[in-house]
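In: Okay, here's the prediction I keep looking at, along with the sequence it came from:
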Amino acid sequence: MARKFIPFTIAAAAAFLTPALAFAHTGVGEASGFMHGFMHPVGGLDHILAMVMVGVFARQLGGKALWAVPASFVALMAGGGALGISAIPVPFVETGIALSVVILGGLVAFGLRASLAAAAGIVGLFAIFHGYAHGAEMPADASGMDYALGFMLATALLHVAGLGTGALIGRLGEIKGPIVVRSAGGVAALAGVGLLSGIL
């Protein structure tokens, strides 16, 4: 049953994300509200890498972490989004976002284990920075609720893509699967260093 679910989740994420990419250009399709919120997380390498790594990290931990870790990210990201929409200052947002890619990629690369509470706390902390960036960049004429629903759905789909990626790679075998997953985490962490240093 679980094996049948993996291709479905990957296909569902692709189906939701692919049509939206056609509207990424200014002046094409809906320019605010739900679609603008949806496009914000999928429009930046930093957000994509962090969200996918949350899913892969949750997959590595297994058990309740499969749903609890991504759910904590989405919930706290909504809180961060509210801070951004309200223009309440949060320091080091861009640094926090770049560090999230480095640290989440590192957790995956080294296969580090964490308790459910610690894992949820780590991703939740970084979620506040991501959410703040989404909220702060909301267009003035957009509906706050529609915009928030858009970026929360896109984030959840990126988490699903990460869960699916981790599961798919895991099917490569007990020996090769973890190596590929950890390599992907290492690449993400290096990309995070590039984002942090301004190279990317």
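Out: That came through fine.
In: only C-alpha atoms for contact and neighbour calcs from this point on.
Out: Will do.
In: Skipping its backbone neighbours, what lies nearest residue 163 in space?
Out: Closest residue to residue 163 in three dimensions, ignoring its sequence neighbours and counting by Cα to Cα, 6 or more residues apart in numbering: residue 55, at 4.5 Å.
In: take a look at this one as well, against the first:
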Amino acid sequence: MFSKISRFSAALAVCVLAPSLAFAHTGTGQTIGFAHGFTHPVSGLDHVLAMILVGVLACQLGGRALWLVPTTFVSVMAIGGALGMMGISVPFVEAGIAFSVIVLGAVVALDIRAPLAIAAGVVGLFAVFHGHAHGSEMPAAAGGVAYAAGFMLATATLHIAGIALGYLLAKMSERQGSIVMRSAGGTAALAGIGLFTGLI
């Protein structure tokens, strides 16, 4: 499993870093864009929880899901980001983001082993909301491609952190790892309810 994680991490890094490196020195707009794009996903609890949960879910499912679930999220999120940058409205964005934390946390807590197509479809749906939020909040001075590369890289990094967390928990004893995993998922789902209701 570790070699699969390494291959996934390397492939994802190449895909995401290539455009960011190309735009890293082309001017103020692009540089500012990448920095703002990278910090946007990691500056909100809702985004951080959802991204890490996607990685944990991918690790729980294993097999092709290990790379396909996070890749689906990042790819569809880019589409949502483009919609946000173009000012195209998507309904219930904030509610959708909070709901993503609730659902993904519950899936991890209950250890639901959904078929790969369903898991990818669910994370893809949630990715639209997260991407739209990133895109619609792009600073006016930022370069669009660099900004997108930034939030895609940050998201991929959080997915990898979630996969690593899932892997570490799987290395614990079966009982301990399961308890910690379910507790973490349940706590995240509760945090999602707090986000949804405005308590957090």
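Out: That came through fine. None of these values were measured; they are calculated from a predicted model.
In: if I pick the residue nearest to residue 163 of the first structure, what's in contact with it?
Out: Contacts here follow Cα atoms under 8 Å, 6 or more residues apart in numbering; on that basis residue 55 of the first structure touches 66, 70, 158-164, 166.
In: For the residue mapped onto residue 33 of the second structure from the first structure, which residues are in contact?
Out: In the first structure, the residue equivalent to residue 33 of the second structure is residue 33, according to TM-score structural alignment. The neighbourhood of residue 33 of the first structure, defined by Cα under 8 Å, 6+ apart, consists of 142-147, 150.
In: again, only using 7 Å
Out: 142-143, 146-147 (Cα atoms under 7 Å, 6 or more residues apart in numbering).
In: From residue 159 of the first structure, how far off is it?
Out: Taking Cα to Cα, to the nearest Å as the criterion, residue 33 of the first structure is separated from residue 159 of the first structure by 22 Å.
In: just residue 180 of the first structure next, same as before
Out: Using Cα to Cα, which is the criterion applied here, residue 180 of the first structure is 18 Å from residue 159 of the first structure.
In: And the two? Which one has more around it.
Out: Between residue 180 of the first structure and residue 159, counted using other Cα atoms under 10 Å, residue 159 has the larger neighbour count: 31 against 16.
In: quick one: which helix or strand includes residue 30 of the first structure?
Out: Assignment of secondary structure by DSSP states H and E places residue 30 of the first structure within no helix or strand.
In: Just give the number of residues close to it.
Out: Around residue 30 of the first structure there are 12 residues (other Cα under 10 Å).
In: Look through the second structure and tell me its longest helix.
Out: Longest helix of the second structure, by residue count under DSSP state H: helix 144-171.
In: That helix vs the first structure, average distance?
Out: By mean Cα distance after the TM-score superposition for the first structure, the fitted helix 144-171 of the second structure averages 0.3 Å away from its aligned residues in the first structure.
In: tell me which residues in the helix or strand just after that helix are buried?
Out: In the C-terminal direction, the helix or strand that comes right after helix 144-171 of the second structure (DSSP H and E) is helix 174-197. Judged by neighbour count using 16 or more other Cα atoms under 10 Å, the buried positions of helix 174-197 of the second structure are 177-178, 181-193, 195-196.
In: Could you do stretch 163-177 of the second structure as well?
Out: Buried residues in stretch 163-177 of the second structure, counting neighbours by 16+ other Cα under 10 Å, are found at 163-167, 169-170, 177.
In: could those go into JSON lines alongside distance to residue 118 of the second structure?
Out: As requested, those are exported to JSON lines (distance: Cα to Cα, whole Å):
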{"residue": "163", "distance to residue 118 of the second structure": "19"}
{"residue": "164", "distance to residue 118 of the second structure": "23"}
{"residue": "165", "distance to residue 118 of the second structure": "23"}
{"residue": "166", "distance to residue 118 of the second structure": "20"}
{"residue": "167", "distance to residue 118 of the second structure": "22"}
{"residue": "169", "distance to residue 118 of the second structure": "24"}
{"residue": "170", "distance to residue 118 of the second structure": "23"}
{"residue": "177", "distance to residue 118 of the second structure": "25"}
